[in-house]
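Q: let me see the structure of the following:
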Amino acid sequence: MRNIPLHWQIAAAILLAVTAGVIGGPDAGIGSLHFTAVYAFLGTMFLNALKMLIVPLVMSSIISGMAGVGGDKLEKLGGKTLLFYASSSLVAILIGLAVVNVIAPGSGDNQALAATISSNDPELSDTLSKVEGRGASDIVQVFVRMVPTNVVNAAANSEMLGLIFFSLLFGFFLARSKSEHAKTLTHFWQGVMDIMTEITMWVMRFAPIGVFGLVAKTVAITGFAAFKPMLLFFFTALLALLIHAFVALPLVLKYVAGVSPKKHYAAMTPALLTAFSTASSSATLPLTLKSIQEESGVSKQVSGFVLPLGATVNMDGTALYECVAAMFIAQVYGLELGFVQQFTIVMIALLTSIGVAGIPAASLVAISVILGAIGLPLEGIGLLLVTDRILDMIRTAVNVFSDSCAAVVIARSEGEDTLIASK
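A: Modelled structure (predicted):
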């Protein structure tokens, strides 16, 4: 197995997981032992191992990256990063808006879908309990939490925006410090990052097993039969995500960064497959950093600054999905949206893709904000629950790929000669 590249191992694990989930279903097992419980155990252990790495890896990568970049370059690097993230998210949303308007998955006969929503559905009731009463004020509170009162508490509760803010400050002043002890701290954080990278490589040896558990459980429980009424919406969202990932972002790589999209895809394949399996940009961050540094050749200074920030605030796939989902629900309820309403959806999707990162049921909260803004009932979210898990996996992979593109583009703009540069 060690001679087989990791991305092929993960791909094989996904295929086996789909097969096992379809054949076994939710009730398969031996005696009282259900296979879904075994799948859940394998997946949870792998996810826990990845999440264990996040806090020390994020802190060490940002602090060591900042110390290496130097305080004088922070404004320039930060400006480029935020500009890329805002621009790529806006492009993603506009692609989603164009595709959903052309295909109109909620129009025509599909309007009967609105009648299938039952307020007595326990899954819908549970989801609505998470999003009811939420609005723009919740997004503001996320930004308030960006400045933590207790950084240790922020780390313990995985409040990544607060942790990133503290790490940026620490790294900035570490780079500017004239203290003789500052070099010791710089070496310390670089050492932490090196060790965390080694641990990441060890954890990733178990990735095929963990990925198998995560995907098999999802397929076994969700199945594919329930997709039929929602197939047109599913393929609309999927098409928009694929256009962004395989057309828009590669064009940026080729013509803005001057790198080979094909080589970059190859470099990022293990991270993308892991993102698809875990449906978590943060959990995938250790492997994203490893791939972008070792395979794409981006420096630790740039990747250590750009990627942790992107894993928290750059959500191209999520923003695109929010737009498509809101437009779909409007079409199902027979609401014709004019330019102003669609512009409202675009702007809210852009803001909420950043602002709801720390809120449970993040994308559904964002969609509930959009629905409230255009006057649609929250019960429309019930339509999305059937396909949400699979689309969540896909849009997470798009989020991670966008982060990696940002790292490459910014590295090239800083004059770095990456391993995937076009010759």
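
Q: only C-alpha atoms for contact and neighbour calcs from this point on.
A: Noted.

Q: immediately after the one helix or strand Ala271 maps to, which helix or strand?
A: Using DSSP states H and E, Ala271 maps to helix 261-278. Heading C-terminal from helix 261-278, the first helix or strand you meet, by DSSP H and E, is helix 281-294.

Q: okay, buried residues for the helix or strand following that next one please.
A: Using DSSP H and E, the next helix or strand after helix 281-294 towards the C-terminus is helix 300-313. By neighbour count with 16 or more other Cα atoms under 10 Å, helix 300-313 contains the buried residues 300-313.

Q: now show me the structure for the sequence below, then we'll compare the two:
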Amino acid sequence: MTLPNLEKSSTALPPIAQVPALWTFMGLVGGLLGGLAVAFLAPGALPVVQTWVQPVGDMWLRALQATIVPLVVALLFTGVTQTIAMASAGAMARRSLGMFLGFLTFSAGVAIVFTPILLSLLPIPTEAGAALRNTLGATEPGPVPGVAEFLRAIVPTNVIDAAANDRLLPLILFVSAFALAVGRLAGPQREVMTTFFAALASAMLVVIGWVLALAPIGVFALSMAVAATSGTAAIGALAHYVMIVVLTGTIVLLAGYAFAVAIARQPLGRFARAMLPAQAIALSTQSSLASLPAMLGACRNLGVRETTSEFVMPLAVALFRATSPAMNLAVAIYVAHLYGVELSPMVLASAWLVAILVSLSSVSLPGSISFVVSVGPIAIAMNAPVAPLALLVAVEVLPDLMRTLGNVTMDVAVTAAVDRKAPRAD
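A: Below you'll find the model as predicted:
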């Protein structure tokens, strides 16, 4: 059995212009402090901030929004084709992919069920929510479609029109079906199409890299305008958001332990002890790939065969993001609640499906790019605005700790489960 190659199994990333997440976070802190100084020490300067500073943030936000649709299309196509290629690698690969998709489905369901409960128990502070809406631009929620209208909208009569009008669910379903169809073409034709979309993805990654390289400036301008208008309420809103998203991710993390016990048949104490070194590296590096050697060590301590761990673990690191559907959906649901968007069962169902599909397109991407690519389509599918994402990406460094912790834990759990179900030689 051939070991999956991480470079081939993930989107080939070009050199991307980036700044460390810490600089974006510092831009947020600087903007909030500057805005508070205006609010409390020089309120007469507020018109200057609104005239000269806020438009800079708005321009950066528009540039960020412009990249979402083409980048999602290109990455989703490559993600689907890569998944198909992995499925052809043998029975163990298909078993692994089946478990990946099963848990991603569960992960998305966690947010659908628990995030609204968390928001009802810990509601968004009224003053803080109003401040963010007023500064970032309040939008009137669109009408909630009925069942018949929703079902008709799934199949677009014009896919270009669907892309132009940000109707991402039909667009994503069309691209997924198109990628499946390309997989059935003859070799040369298939290679032409996959090369084209890989090149499109690489070019769009360069563009969004340029945009995100300006994140400290854009976030500084947006957060300064928010804080100058709302005062300390903006800080409370961001802290509340981080708490809700991290709590949602914690549920997925705990589900990873339950999966290890129920499916992989690992004793809870043994699994928890084996995970500690890998989890420590995950928290310090915020990288599943950097945690790979420690995860392989955890598999050895759990008695997983090396033939299984050396095949499944790189596959999991390349394709599997256990916490992504839950935490990305939690972000979108939070924004929808912030703007009073009605989340009907049909809207939640479409967001659930989009969250699962786009999780395949965000593999092996830097955290800030993955955040925009994954959360933006879900928010659009919910008819929720994407403007708050420009601020929320600045505090993603905090929820990202939980994302990496949950992903690493689940990678080991699913590898142990695959090993348990694999046939053993006599």
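
Q: so after superposing, what's the score?
A: In this superposition the chains share a TM-score of 0.55, using TM-score structural alignment, normalised by the length of the first structure; 275 aligned residues with a Cα RMSD of 4.3 Å.

Q: from the buried residues of helix 300-313 of the first structure, which is closest to Thr396 of the first structure?
A: Ala311 (9.8 Å; Cα to Cα).

Q: still on that earlier bit, the helix holding Ala271 of the first structure maps to which residues in the second structure?
A: The aligned range for helix 261-278 of the first structure in the second structure is 268-285, by TM-score structural alignment.

Q: and Phe77 of the second structure, how far from Ala87 of the second structure?
A: 16 Å (Cα to Cα, to the nearest Å).

Q: Leu338 of the second structure now?
A: Distance from Leu338 of the second structure to Ala87 of the second structure, by Cα to Cα: 40 Å.

Q: looking at those two, which one has more neighbours?
A: Leu338 (23 against 17; other Cα atoms under 10 Å).

Q: aligned partner of the more buried one in the first structure?
A: Match for Leu338 of the second structure (TM-score structural alignment): Val332.

Q: swap in Ala326 of the second structure?
A: Using TM-score structural alignment, the equivalent of Ala326 of the second structure in the first structure is Leu320.

Q: for that match, give its distance to Val100 of the first structure.
A: On the measure of Cα to Cα, Leu320 of the first structure and Val100 of the first structure end up 10 Å apart.

Q: which one of those two has more residues nearby?
A: Leu320 (29 against 24).

Q: residue contacts, the more buried one?
A: Remark: with contacts taken as Cα atoms under 8 Å, 6 or more residues apart in numbering, Leu320 of the first structure is in contact with Ser89, Ala92, Ile93, Leu94, Ile95, Gly96, Leu97, Ala240, Leu241, Ala349.

Q: helix, strand, or coil at it?
A: Put simply, Leu320 of the first structure is helix when judged by DSSP: H, G, I helix; E, B strand; the rest coil.

Q: could you do the one 10 residues further on as well?
A: Ala330 of the first structure falls in the helix class when you classify it by three-state DSSP.

Q: residues near it, how many?
A: 22.

Q: helix, strand or coil for the residue nearest to Gln331 of the first structure when sequence neighbours are not counted?
A: Excluding the flanking residues, the one nearest Gln331 of the first structure by Cα to Cα, 6 or more residues apart in numbering is Gly106, at 4.7 Å. Classification of Gly106 of the first structure using three-state DSSP returns coil.

Q: residue contacts, Gly106 of the first structure?
A: Applying Cα under 8 Å, 6+ apart to Gly106 of the first structure gives the contacts Phe233, Phe328, Ile329, Ala330, Gln331, Val332.

Q: same check, this time on Val317 of the second structure
A: With Cα under 8 Å, 6+ apart, Val317 of the second structure has these contacts: Ser288, Leu289, Leu292, Asp411.

Q: so what corresponds to it in the first structure?
A: Match for Val317 of the second structure (TM-score structural alignment): Ala311.

Q: please tell me how far the residue lying closest to Phe178 of the second structure once chain neighbours are set aside sits from Thr307 of the second structure.
A: Using Cα to Cα, 6+ apart and skipping the chain neighbours, the partner closest in space to Phe178 of the second structure is Phe77 (7.9 Å). According to Cα to Cα, Phe77 of the second structure stands 30 Å off from Thr307 of the second structure.

Q: okay but Ala351 of the second structure is in contact with Met382, surely?
A: Yes. Counting by Cα atoms under 8 Å, Ala351 of the second structure touches Met382, with 6.3 Å between them.
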